[in-house]
Structure formats: C-alpha cells, structure tokens
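> here you go, sequence then predicted model.
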Amino acid sequence: MNQPTRHWEWQYLDLMRRIWEHGDERVDRTGVGTRSLFGETIRFDLAHGAMPLLTTKRVYWKTASRELLWFLTGETNIRPLCAQGVEIWTDWPLDRYRRETGDEIDCAAFSRRIVEDEAFAARWGDLGPVYGKQWVDWPTYQAEGDGLFRRGPGINQVAQVVDSLTRNPGSRRHIIEGWNVAELDAMALPPCHKTYQFHVANGRLSGMLFQRSCDLGLGFAFNMWSLALLTRMLAQQCNLEPGEVVWTGADVHLYLNHAPLVEQQLARTPEGSATLRFTRRPASMFDYRIEDLEVRGYAPQAHIAAPVAV
C-alpha cells in the first residue's frame, strides 16, 4: 500500500523548529539578535504546475512576483515598486533619509512622495546596484590606454542563460550571479539570494539557489517563490518542462523578536497546494507582466505579522 506523500512544507517547519531550539544565538548586523544554523536545503517538485507557496501562513505571491519582474527590468530605484504598492524595499532608503535629514517622516508619506516627486525619488529612492542591475547590466570596463578605462557594454546574464539553455542545454554554466564584489559597498543591501544555477535533464529544467543569508521567518517564502517562478519562466521561454527547485541557505536564521511568529506557525499543520498557469507566452523573459500569472488552489491559513530587521 502506498504511503501518503509528506507535504513539502514540513521541510520548512522542521528547519524552523531546529533553528529555534538548537540554533547558535548571536548578535547580528541589525542588533536584534538571531538564532541560526549553517548549510540547509529544501527541495520542491514543480511538476503539474505546482508552486512552493507556504500554507501555514499567507504569502503575498503577487508582491514577490512584482519584485522579481522589477529585478528583470534592471531598475534600482524603488519608485516603480512603490507605485504598485510594493513596500518591501522601502525601509532601507527610508532609514537613510531619516538619518541624513533628521525628518521622522512615516513610511506611507515617504513612499507617496517617492511616487509623486521624481526628483525626490532620484535623490532618496535609489538602492545602488542591487540585484536587477547585476542580473541584466553587469558592468564591464574597456582599456583606453595610458592606464585609463571607460565603461563598456553591460552583460545581461539572464539573456545569456536563455541563450545557453537553448543552444547548449547540457552546459554547467547556466548561472545568474548577483555578488559583484567591486560594487557591494554601493548597495543598500548586498545580495542575499546571490547565485542561481539551472540544469536540464530529460527535457526538464531545474533551478538551484544559493542564498548566503536567509531570514527564515519572513524572507524565505518570497525567495522560494521567486526561485520557482524564475525557473518556470525560463522553462517556458526555452521550451522545457519545469523540473525541481532546490534552495540552499548558508546562514539560515530566525530573529529573536520573531518568537510569536515561530510559535504560531509551528502550531499549524500544512495542507493543500497551489498551482501556477501562465495566461500567455511573452516574447521574452523581459516581457512578463503580473497579469500573466494565474495562481489556483491557494487557500492558506491566516497571515502572521512580524517586524523586519533593517
């Protein structure tokens, strides 16, 4: 008699429990403090349209999708996100604005001004050369002679991966890298989900993410969704079937002020599943819109709020 398949989300809940009960406790960059484990992996099969949405709390997948689509534009200013009501990157420029001006403006007013005032957005809304810039416009430099260099054409890593998956699917170099050492200091936050690699076997495309640092309570749900969505988009563009996604975290942690989140989530049992259907096939990786994504069957338990450590 076949044993029932264990819900994929138990991987996540088991990891959460191990971190909370056995993780190394330390003071972190934010000053809040964390408990962490090093080197953890979670896998998910994308067959039959399945997508890794947590069911033990609501995940705002449209927000995560808008962020991914924003990355693919190469944009580094939060203005387009704020215009869509996406505030997941607003805390960093808001924190800088408050420090440098002494103005204790609230988040809603800051975001509204970012949207309404182009000059204000240019001054205060830019995050530096974060993910999207590295993904689609990695900087190059060309020698001019006499020790001088000029800016060369940017490298679109995403377009290169589409090309390599199409022309040479057996390659071991289908990689998108965000960790540009020369530009880390100019970024509001150095890349956490830093390296993506893709693999083709038997006509199925699998994606793997190496994440140097993961806030398991808040960030993971978005990271796992984005990994799966990016893999699904690449598969559609390259005429491949979706395979598996593999998430690997180096420093995987829970913030000490997330105790209510941890206790509530660990008391819940995962159930149900979600699927994703594309409503069309866009012309390229860079032409997807939020309207192209149709999620079915997602019936999560209640949202659990928790503070973001900046």
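Ah, there it is. Numbers count the residues shown, from 1 in each chain.
> rest of the way, CA atoms for contacts and neighbours
Fine.
> where do the strands sit along the stretch 151-300 of the chain?
175-177, 193-201, 204-215, 241-255, 274-278, 293-296 (DSSP state E, counting those that start in this stretch).
> now distance to Ile105 and mean neighbour count too, for these, in JSON lines please.
Below are the strands of the stretch 151-300 of the chain laid out as JSON lines (distance: least, CA to CA, whole Å; neighbours: other CA atoms under 10 Å):
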{"stretch": "strand 175-177", "distance to Ile105": "35", "mean neighbour count": "19"}
{"stretch": "strand 193-201", "distance to Ile105": "30", "mean neighbour count": "19"}
{"stretch": "strand 204-215", "distance to Ile105": "27", "mean neighbour count": "21"}
{"stretch": "strand 241-255", "distance to Ile105": "26", "mean neighbour count": "23"}
{"stretch": "strand 274-278", "distance to Ile105": "39", "mean neighbour count": "17"}
{"stretch": "strand 293-296", "distance to Ile105": "35", "mean neighbour count": "14"}
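> before we go on, here's another structure to hold up against the first:
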Amino acid sequence: MRQYLDLCKHILENGTVKEDRTGTGTISVFGYQMRFDLQQGFPLLTTKKTAFRLIASELLWFLKGDTNVKTLIEDRNPIWDEWGFQRYVESDEYDGPDMSDFGRRSQKDEQFAVIYREQMDIYKKRILSDEQFAEKYGDLGPIYGRQWRSWASPEGSVDQIQNLIDGLKRNPDSRRHIVSAWNPAEVEDMALPPCHALFQFYVADGKLSCQLYQRSADVFLGVPFNIASYALLVHLIAKECGYDVGEFIHTIGDGHIYSNHVEQVKEQLSREPRPLPTLRIEDGKSIFDMTYEDIKVEGYDPHPKIKAPIAV
C-alpha cells in the first residue's frame, strides 16, 4: 500500500490549509490518482488495523439498496451512526441535552462526551426497538443504496447495479458501464451527499477493472475504507460476471487530511507496510444474497489501529 502512503506524504508536503463544512480545518490537494493491481493482493491497509468486517457489511448494505441505519446497527456497524443521530437530535421531537456540534465537542470535553455516548446509546436502542422511530430517524435519505439500486426516473426506478452486471455480461467492450450516486435532484435530501460519486467498469483480456471518482476524500479515516470497499466490489462483480480481477483505479477530487488527524498520519508514515492479504468469496450465491460470512480476508497482519475523531 505504498500508493496510499505516497498520497498522505504528498498532502502533508504540498497541501493547502483550508476551512471545511465541519469547522475542523484540513490540509487539502485537488486531483490525485492511485492504481492498485488486484492480482497482487487485496488492498487492505497494513500500516494500521482496518476493520474489514465494517467495510464488507457497509458495501453489502449498499448493494441491497438499503438506506436505513437499523440494518447496520443490527450488524454492529457504527459507520453511519453519527448521520442518523444528527437527523434525530436536530428534529423537533428531540428534547434531550444540547447535542449541537457533537462531533467536535465530544473530542474536547470529556464530560460532554459521556453525555453524548449516553444519548447515542439511547438512539440506537430505540432504532432497534421502535419500528416507527427507525423509519423516521434511521433512514438517511436517498444515499448510495437508493441511487445504486433504485434511481428515480419518470419511467420508474433504475437498478444501476443490475444494469451494470447485465451490460458487462452482454457487451463487455461497452464504454457505458457506469454507476452514479450523484443525483442532483436528491442531493439535498441525503444525510450526506455522496463522496464516492461515480464509478466505471472496464473489461480487457478477461479482467475486470474499476475506476472510481471520489469528490471528497477523508484520507486518514475514509480512504482506506474506500479502497478496500471498491476493491471488494470489483471482486464481487467479477465473480458475478465470470471475469478475473484487474485494477482498481482511485481518482480523488479534494483529498484532505483533517487538522486533528495530522499526528496520526505521521505515525502511520513511520510504519513499514506489510504483505497484503488475500480475499476469498464463497461460491454459489448472487452478490445480492451474500452476507459478511461469505467473504473472508486471509493472511491479514496489520500494525495496531490508530484512533482519530470523525468529522461530522
């Protein structure tokens, strides 16, 4: 994963200090590309432990067209908790302690952090126990899963993933194997506008490759997940269509390191990468029916994890 470490180093050496939506502040570059040969191993970051279970369960959640955090909470996956929680605490129905700017406040004030964790726990338990509450405050709007599997059109919904699979089988040389999550008509209704906005598949010599365009990339926390998620997607689609895997090409618009992640990035850069693991996917299931138990990473031996706050 030298490609990822080179990106981190490039941002620290050449980035511009910028403000951002979260108020945290970033060091940012615009326009960067990484290439990963998936024949050389599965690109799961080794310079810090990266939770593959969370990556896989989130991707399967997207592929099923789901947009409600209830499914992820049931799977013990907290990736989207903050965005569902934010929708609830900003609603008229919420009458608990002040949760404004909870992301930054919980990092700076331990007393508030305890209250925040208590309120988050209450929220998650209610999501699991109250169906009406989950429907109202667990749904994140028309985010990735909705756009991938049920893009709204005047003629009815469009299943972009099924169309992608059908097209790759029928006409592999097409230049139209594209899936877009960026729907301008619905961006304002999403809990978070899509960061990984558009991807394109390409077949050559019996190998399937994918290029992702990511408009906004949280390089320390998000990008390792994005790399592994789309590499897994290539493997899944290749298996579904009968191809070998080729490359994953990751094209980034605004690639940034948050100001409160700089020391963590430097620690990671001091570590030597280890050999990449391999991926094993059980046979006999459609990608739409797979569970996390059907997907295994073997030979993963990373350095210890490095904690950092998420910017909401």
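On my side now, so go ahead. Quick caveat, the model's predicted, so the values are computed rather than measured.
> one step back: who wins for proximity to Ala267 of the first structure among the strands of the stretch 151-300 of the first structure?
Among those, the nearest to Ala267 of the first structure by CA to CA is strand 241-255 (16.5 Å).
> quick one: map Ala122 of the first structure onto the second structure.
Using TM-score structural alignment, the partner of Ala122 of the first structure in the second structure is Glu135.
> next one: Asp91 of the first structure
Using TM-score structural alignment, Asp91 of the first structure pairs with Glu82 in the second structure.
> so who does that match touch?
Going by CA atoms under 8 Å, 6 or more residues apart in numbering, Glu82 of the second structure touches Val312.
> right, and the helix or strand after the host helix or strand of it?
Using DSSP states H and E, Glu82 of the second structure maps to helix 81-89. As assigned by DSSP H and E, the chain's next helix or strand after helix 81-89 of the second structure is helix 102-108.
> what helices or strands is that next one leaning on?
Here helix 102-108 of the second structure touches helix 110-129, going by 3 or more CA pairs under 8 Å, 6 or more residues apart in numbering; DSSP states H and E.
> what sits up against the helix it packs on?
Contacts for helix 110-129 of the second structure (CA under 8 Å, 6+ apart): 70, 73-74, 85, 96-97, 99, 102, 105-107, 133-134, 137-138.
> what subset of these is buried?
70, 73, 85, 99, 102, 106, 134, 137-138 (16 or more other CA atoms under 10 Å).
> quick check: buried residues in stretch 300-312 of the second structure?
300, 302-303, 306, 308, 310-311.
> mind checking how far the match of Asp91 of the first structure is from Tyr123 of the second structure?
According to CA to CA, to the nearest Å, Glu82 of the second structure stands 10 Å off from Tyr123 of the second structure.
> then Ser106 of the second structure?
16 Å.
> got it, and Asp218 of the second structure?
Distance from Asp218 of the second structure to Tyr123 of the second structure, by CA to CA: 26 Å.
> also Arg76 of the second structure?
Computed with CA to CA, the distance linking Arg76 of the second structure and Tyr123 of the second structure is 14 Å.
> looking at these two, which is more packed in?
A count of neighbours by other CA atoms under 10 Å puts Tyr123 above the other of Arg76 of the second structure and Tyr123, at 20 against 12.
> what's the more buried one aligned with over in the first structure?
By TM-score structural alignment, Tyr123 of the second structure lines up with Phe110.
> if we can go back for a sec, and which of the contacts of helix 110-129 of the second structure is nearest to Thr26 of the second structure?
Gln107 (16.6 Å).
> report the contact partners of the closest one.
Listed by CA under 8 Å, 6+ apart, the contact partners of Gln107 of the second structure are 113, 309.
> the first structure: which residue goes with that one?
Using TM-score structural alignment, Gln107 of the second structure pairs with nothing in the first structure.
> next up, the contacts around the alignment partner in the first structure of Leu192 of the second structure.
Here Leu192 of the second structure is matched to Leu189 in the first structure, going by TM-score structural alignment. Listed by CA under 8 Å, 6+ apart, the contact set of Leu189 of the first structure reads 127, 130.
> ok, so what distance separates Leu189 of the first structure from Thr56 of the first structure?
Distance from Leu189 of the first structure to Thr56 of the first structure, by CA to CA: 28 Å.
> next, work out how far apart the most centrally placed residue in the first structure and Leu256 of the first structure are.
Note on the first structure: the residue nearest the mean C-alpha position is Asn223, at 3.9 Å, using CA atoms, centre = their mean. Separation of Asn223 of the first structure from Leu256 of the first structure (CA to CA): 21 Å.
> Arg151 of the first structure now?
In terms of CA to CA, Arg151 of the first structure sits 44 Å off from Leu256 of the first structure.
> neighbour count for these two, which is higher?
Using other CA under 10 Å as the criterion, Arg151 of the first structure and Leu256 rank with Leu256 on top: 16 against 11.
> how about the nearest residue to the more buried one, chain neighbours excluded?
Thr34 (5.3 Å; CA to CA, 6 or more residues apart in numbering).
> corresponding residue for the one you found in the second structure?
Checking TM-score structural alignment: Thr34 of the first structure goes with Thr26.
> burial check on Ala267 of the first structure, number of neighbours?
Neighbours of Ala267 of the first structure (other CA under 10 Å): 9.
> trace it over to the second structure, please.
Correspondence of Ala267 of the first structure to the second structure, assessed by TM-score structural alignment: Ser270.
> sorry, back to before: cross-check the contact I'm expecting between the match of Thr34 of the first structure and Glu19.
Yes: counting by CA atoms under 8 Å, Thr26 of the second structure does reach Glu19; the two are 6.2 Å apart.
> and the two? Which one has more around it.
Neighbour count, other CA under 10 Å: between Thr26 of the second structure and Glu19, Thr26 has more, with 22 against 14.
> residues contacting that one?
17-20, 256-259.
> now the nearest residue to Tyr4 of the second structure once chain neighbours are set aside: how far from Gln211 of the second structure?
Counting by CA to CA, 6+ apart, the nearest residue to Tyr4 of the second structure once its immediate chain neighbours are dropped is Met34, at 7.4 Å. Separation of Met34 of the second structure from Gln211 of the second structure (CA to CA): 10 Å.
> ok, now how distant is the residue nearest to Leu256 of the first structure from Leu189 of the first structure?
18 Å.
> swap in Arg98 of the first structure?
Separation of Arg98 of the first structure from Leu189 of the first structure (CA to CA): 17 Å.
> one more: Phe38 of the first structure?
20 Å.
> since that was my last question, I'll sign off now.
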